[in-house]
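> Predicted model, plus sequence, below.
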Amino acid sequence: MVRKLSFWGLSISVWLAGMALLGGMFGWNLAWFKDWQWLAEQTGWRFWLSQWLFRALLCLPLVLGLLVLLHPLWLGRRVLAATKADLVVAAAPNAETLSRRRFMLEAGLLGGLVGYSSVIEPFNPEIVELELPIANLPSRFEGFKIVQLSDLHVCAYTPATDVARAVSLINQLDADIVAITGDFVDQHAKFADDATVPLRQLQAREGIFSVLGNHDYYTGDIDRMIWAIKRADLGLLINQHTIIRRGADRLNLVGLDDPKHDDGDGWSHSSIDPARAFAKLRASDPCITLLHNPIFAPSVVKAYGPQLILAGHTHGGQIWVPILTESVVRSRDHFVAGRYQLANSQIYVNRGWGFTGPPLRFAKRPEISVVRLTRGQESALRD
């Protein structure tokens, strides 16, 4: 009986160790890796080699953690060295058997899945094109094209080289404006130049516009972030609006500060000020709003009713797990990814470009959104 209790106790401990390993990789946000300046400074073949080696090393503990979660009983019994006196434990009806061939097969499958999520999907961005009808869109803005980039999260493993790749793709899209919806860096202000300098090359007829995200605040040096963004001439809007004019026609563009950068359950009322941002706008003009975290979108829609809100923050969940990803992200941020209808407003949530936590993406490719405005009544979008 004591042996059996020891067996189960060790198995549970091994399972908890696997949970702690995976939880640590996600929950601790891998800050010690993201701070590696030398990794971010590699270019050319050195960049690809260092990134692949780094990600391969990162895959090993992740695969081990998944195997521990899948087979705690088998691993527990292997650790608890069996003697002839322990055969009753080994023969326990609930004890799991695992052949070496099965172990290698599962390890290979998990390694391949993690490898794909680390070195293939993150470098395979998707350009999502969609038309959004705006009821009161002036004729001169028919076909107005907004290209959205979000959540760069520049750090050691999303360096300036990767931002330049996004810029190259965007410059082929013939944008009227480019909207950047926050999280330029992951959590270190020292990467501010790496995030913003490549963005100076962005091309758009009516300009580049941006807002801040919660991770820009997490750096602890928001003044440096703001300075870098403004120096790159990225049209930073902090509770401000601008008006895009084509002849006598006008399109309002509002940029809101991040409402949740205190990382708590409440709003950062000290920073977000929609009353100031929407002040003195003509109600007859259509309004496009840039907002990093979509959790605040219902409040904005209820109070001000902009025709369109462009947001980011969620990464679409970043790693798709059936049912779990959608429910977790929706419970936390209200919206997951893609377009939604809320009253007479439309909301589009971009999946982002970089990572939060481990540099992994599965079934949630990096995204550049191309939103084309059209005249007409709002269509029925998904709730």
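Received it, and whenever you're ready, just let me know what you need.
> rest of the way, CA atoms for contacts and neighbours
OK.
> what are the ranges of the strands in the stretch 151-300 of the chain?
177-181, 208-211, 240-246, 249-255, 287-290 (DSSP state E, counting those that start in this stretch).
> and the angle for the first one with strand 249-255?
So that's strand 177-181. Put simply, strand 177-181 runs at 20 degrees to strand 249-255, going by axes from the mean of the first three to the mean of the last three Cα atoms, to 10 degrees.
> tell me what strand 177-181 is packed against?
strand 145-149, strand 208-211 (3 or more Cα pairs under 8 Å, 6 or more residues apart in numbering; DSSP states H and E).
> For those, give me JSON lines that also has mean neighbour count.
Listed next are these as JSON lines, based on neighbours: other Cα atoms under 10 Å:
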{"stretch": "strand 145-149", "mean neighbour count": "25"}
{"stretch": "strand 208-211", "mean neighbour count": "25"}
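> Those: which one's closest to residue 159?
Closest of the helices and strands packed on strand 177-181 to residue 159 is strand 145-149, at 15.6 Å (criterion: Cα to Cα).
> quick one, what contacts the residue nearest to the spatial centre of the chain?
With the centre of the chain defined as its mean C-alpha position, the nearest residue by Cα atoms, centre = their mean is residue 315, 2.8 Å away. The neighbourhood of residue 315, defined by Cα atoms under 8 Å, 6 or more residues apart in numbering, consists of 151, 336, 337, 350, 351, 352, 353, 355, 364.
> And those residues, which is closest to residue 374?
residue 350 (19.6 Å).
> how about the closest one, what does it touch?
Counting by Cα under 8 Å, 6+ apart, residue 350 has contacts 148-150, 310-316, 337-338, 367-369.
> ok, now with 6 Å
Neighbour list for residue 350: residue 312 [criterion: Cα atoms under 6 Å, 6 or more residues apart in numbering].
> Need the contacts of residue 315 in JSON lines (columns: distance to residue 376 and secondary structure).
Listed next are the contacts of residue 315 as JSON lines, based on distance: Cα to Cα, whole Å; DSSP: H, G, I helix; E, B strand; the rest coil:
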{"residue": "151", "distance to residue 376": "31", "secondary structure": "coil"}
{"residue": "336", "distance to residue 376": "26", "secondary structure": "coil"}
{"residue": "337", "distance to residue 376": "24", "secondary structure": "coil"}
{"residue": "350", "distance to residue 376": "23", "secondary structure": "coil"}
{"residue": "351", "distance to residue 376": "27", "secondary structure": "coil"}
{"residue": "352", "distance to residue 376": "28", "secondary structure": "coil"}
{"residue": "353", "distance to residue 376": "31", "secondary structure": "coil"}
{"residue": "355", "distance to residue 376": "36", "secondary structure": "coil"}
{"residue": "364", "distance to residue 376": "31", "secondary structure": "coil"}
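> Included below, for side-by-side comparison, is a second structure:
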Amino acid sequence: MPRWLIPVLIVLILIVSVEIYTFQAFKTISKSKLIRFSYIAISVAVYMYFFITILTYDRSKGQTPEFQMAMGILLSFSIPKLVIVFVLFGEDMYRWVLKLFSVISSSETQSLVGRRKFVSQIALGLAAIPFASFIYGIIQGKYNYKVIKYQLSFDDLPTAFDGYTITQISDIHSGSFTNKEKIQYGVDLINEQKSDLMLFTGDIVNNKADEMDNWIDVFKQLEAKEGKFAILGNHDYGDYMDWNSPQDKIDNFQRVKEIHKKIGFDLLLDEHRYLEKDGQKIALVGVENWGKGFNQAGDLQRASSKIKKEDFKILMSHDPSHWQEKVKMDDFNYHLTLSGHTHGLQMGIEIPGFLKWSPSQFVYKQWAGLYQEFGRYINVNRGFGYHAFPGRVGIWPEITVIELKKA
């Protein structure tokens, strides 16, 4: 048996099992053949659309909006089905326990037909919540921009920078955009913050430089009084698609770097800039992408080679695993690190002050928001755009505003 066949069989078995459970829920609550047939027809159509899209997907074109929509539709229907399976399987476990008890005690069990219908209704009701959430996330959630503000105090912040404001954006992923009016609204909202400094922490495209062609006129409108700076993210290197030749990939990477200049950003490639105010200065350091286990292009030592240890430092590094693995323990003391990359997986639950959860936290220790260790901070921006899944559910697109204060 070919090795590739084993995971395919496992996936098929899981799909069939989920569909059987979900179909049983519809079958239990209704005797209508129309409802049953509609469920089967819709499920088959969703799977066919997804697999046809995957099988005909041209990796030389990068991740297209069509690919993302196929993924979005599949998730919108699959996650609710998993909720149904969880509820019904739990009810089945309860049945098996009762049956085992009846065998041991030689007693008869009560009929659970009515109970099964009630549980199926509960399961479908619960499944409707993620289904509606995913549909909202695809239609509107990905444009539900949130401005998140922090005030951070430091003992060694130069006095001239007391009250200095920074707007951070990250993960534009222009290749995913389809609605210029909504993106313009997001850009206008960024400008409304009127910050001193604007920092972009990587992933301007999904893969190809030309994904940004239709959006340059929008993003060149971004304004900041003291300048705009940027770094590269993992997607900017073009590593996630098939190129016709190695030279094509090199040429694309060069064009991606040139995009930043077109929209008025100073791209930092393992280098620094001093920001000066009233005769005092702080160091802004920008590294190329450094991720745990992949694409470790960034060289922090090179980027910081011409600054001093006693300087107040802001580091831009796309992947927060860099902070976790290298930066936070570095005795060179990077006061504030700004990252992105995770998107918070674009799905989760956040209730400010009470709950913050996403599957992303099982991969990244710092996955969304502000964290502090050893007196050093990292902010992980949830991203301006979206990727893979064409929406956001509970984890909204973010514009971060940070005010620096002298402690």
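Perfect, thanks for sending it. Remember, predicted model here, so these are calculated numbers, not experimental data.
> So after superposing, what's the score?
TM-score of the superposed chains, computed with TM-score structural alignment, normalised by the length of the first structure, equals 0.73; 329 aligned residues with a Cα RMSD of 4.1 Å.
> Go through the strands of the stretch 151-300 of the first structure and name the closest to residue 320 of the first structure.
That would be strand 177-181 among the strands of the stretch 151-300 of the first structure, by Cα to Cα, at 22.2 Å.
> Please name the nearest non-neighbouring residue to the equivalent of residue 187 of the second structure over in the first structure.
Mapped onto the first structure by TM-score structural alignment, residue 187 of the second structure lines up with residue 167. Distance criterion Cα to Cα, 6 or more residues apart in numbering; nearest residue to residue 167 of the first structure, sequence neighbours excluded, is residue 202 at 5.9 Å.
> so how far is residue 185 of the first structure from the one you found?
18 Å (Cα to Cα, to the nearest Å).
> what separates residue 382 of the second structure from residue 162 of the second structure, distance-wise?
Counting by Cα to Cα, the gap from residue 382 of the second structure to residue 162 of the second structure is 26 Å.
> With neighbour numbers in mind, choose between those two.
residue 382 (28 against 15; other Cα atoms under 10 Å).
> If we ignore the residues flanking it in sequence, what's nearest that one?
Nearest one to residue 382 of the second structure, counting by Cα to Cα, 6+ apart, is residue 343 at 4.4 Å.
> Looking for the alignment partner of the one you found in the first structure.
So, by TM-score structural alignment, residue 343 of the second structure is matched to residue 315.
> Next one: its match from residue 235 of the first structure, what distance?
23 Å.
> same question, residue 373 of the first structure
21 Å.
> How about residue 245 of the first structure?
In terms of Cα to Cα, residue 245 of the first structure sits 16 Å off from residue 235 of the first structure.
> Which one's more surrounded, the two?
Between residue 245 of the first structure and residue 235, counted using other Cα under 10 Å, residue 235 has the larger neighbour count: 19 against 13.
> give me every residue that touches the alignment partner in the second structure of that one.
Superposed on the second structure with TM-score structural alignment, residue 235 of the first structure falls opposite residue 266. Applying Cα under 6 Å, 6+ apart, we find residue 266 of the second structure in contact with residue 229.
> where do the helices sit along the second structure?
5-29, 33-55, 65-105, 113-139, 180-192, 216-219, 246-262, 300-303, 320-322 (DSSP state H).
> so which of the ones you listed gets nearest residue 376 of the second structure?
Nearest of the helices of the second structure (Cα to Cα): helix 320-322, 13.4 Å.
> Would you mind giving the residues in the first structure matched to the closest one?
The aligned range for helix 320-322 of the second structure is 294-296, by TM-score structural alignment.
> Would you mark the buried spots in that stretch?
If you call a residue buried by 16 or more other Cα atoms under 10 Å, then stretch 294-296 of the first structure has these buried ones: 294, 295, 296.
> Could you check which of residue 202 and residue 185 of the first structure has the larger neighbour count?
Remark: of residue 202 of the first structure and residue 185, residue 185 carries more neighbours, 30 against 19, as counted by other Cα under 10 Å.
> Can you check which part of the first structure stretch 279-290 of the second structure sits on?
Counting by TM-score structural alignment, stretch 279-290 of the second structure corresponds to residues 248-259.
> List of residues touching the matching stretch?
211, 213, 237-244, 267-268, 272, 285-291.
> Now the buried members of those.
If we count by 16+ other Cα under 10 Å, the contacts of stretch 248-259 of the first structure have these buried: 211, 213, 237-242, 268, 272, 285-291.
> Residue 122 of the second structure and residue 132 of the second structure: what is the separation?
For residue 122 of the second structure, the distance to residue 132 of the second structure - Cα to Cα - is 16 Å.
> swap in residue 189 of the second structure?
For residue 189 of the second structure relative to residue 132 of the second structure (Cα to Cα), the value is 27 Å.
> higher neighbour count, the two?
A direct count of neighbours by other Cα under 10 Å for residue 189 of the second structure and residue 132 places residue 189 higher, at 16 against 13.
> Can you give the distance of stretch 80-90 of the second structure from its chain's centre?
Chain-centre distance of stretch 80-90 of the second structure: 26 Å, with Cα atoms, centre = their mean, to the nearest Å.
> related to what we said a few turns ago, turn the helices of the second structure into JSON lines, including distance to residue 201 of the second structure.
What follows is the helices of the second structure, written out as JSON lines (distance: least, Cα to Cα, whole Å):
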{"stretch": "helix 5-29", "distance to residue 201 of the second structure": "36"}
{"stretch": "helix 33-55", "distance to residue 201 of the second structure": "30"}
{"stretch": "helix 65-105", "distance to residue 201 of the second structure": "23"}
{"stretch": "helix 113-139", "distance to residue 201 of the second structure": "24"}
{"stretch": "helix 180-192", "distance to residue 201 of the second structure": "15"}
{"stretch": "helix 216-219", "distance to residue 201 of the second structure": "14"}
{"stretch": "helix 246-262", "distance to residue 201 of the second structure": "12"}
{"stretch": "helix 300-303", "distance to residue 201 of the second structure": "15"}
{"stretch": "helix 320-322", "distance to residue 201 of the second structure": "11"}
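> Of these, flag the one that's most buried.
helix 320-322 (a mean of 24; mean count of other Cα atoms under 10 Å).
> Mean distance of it to its aligned residues in the first structure, please.
Compared with the first structure after fitting, helix 320-322 of the second structure deviates on average by 0.4 Å (mean Cα distance after the TM-score superposition for the first structure).
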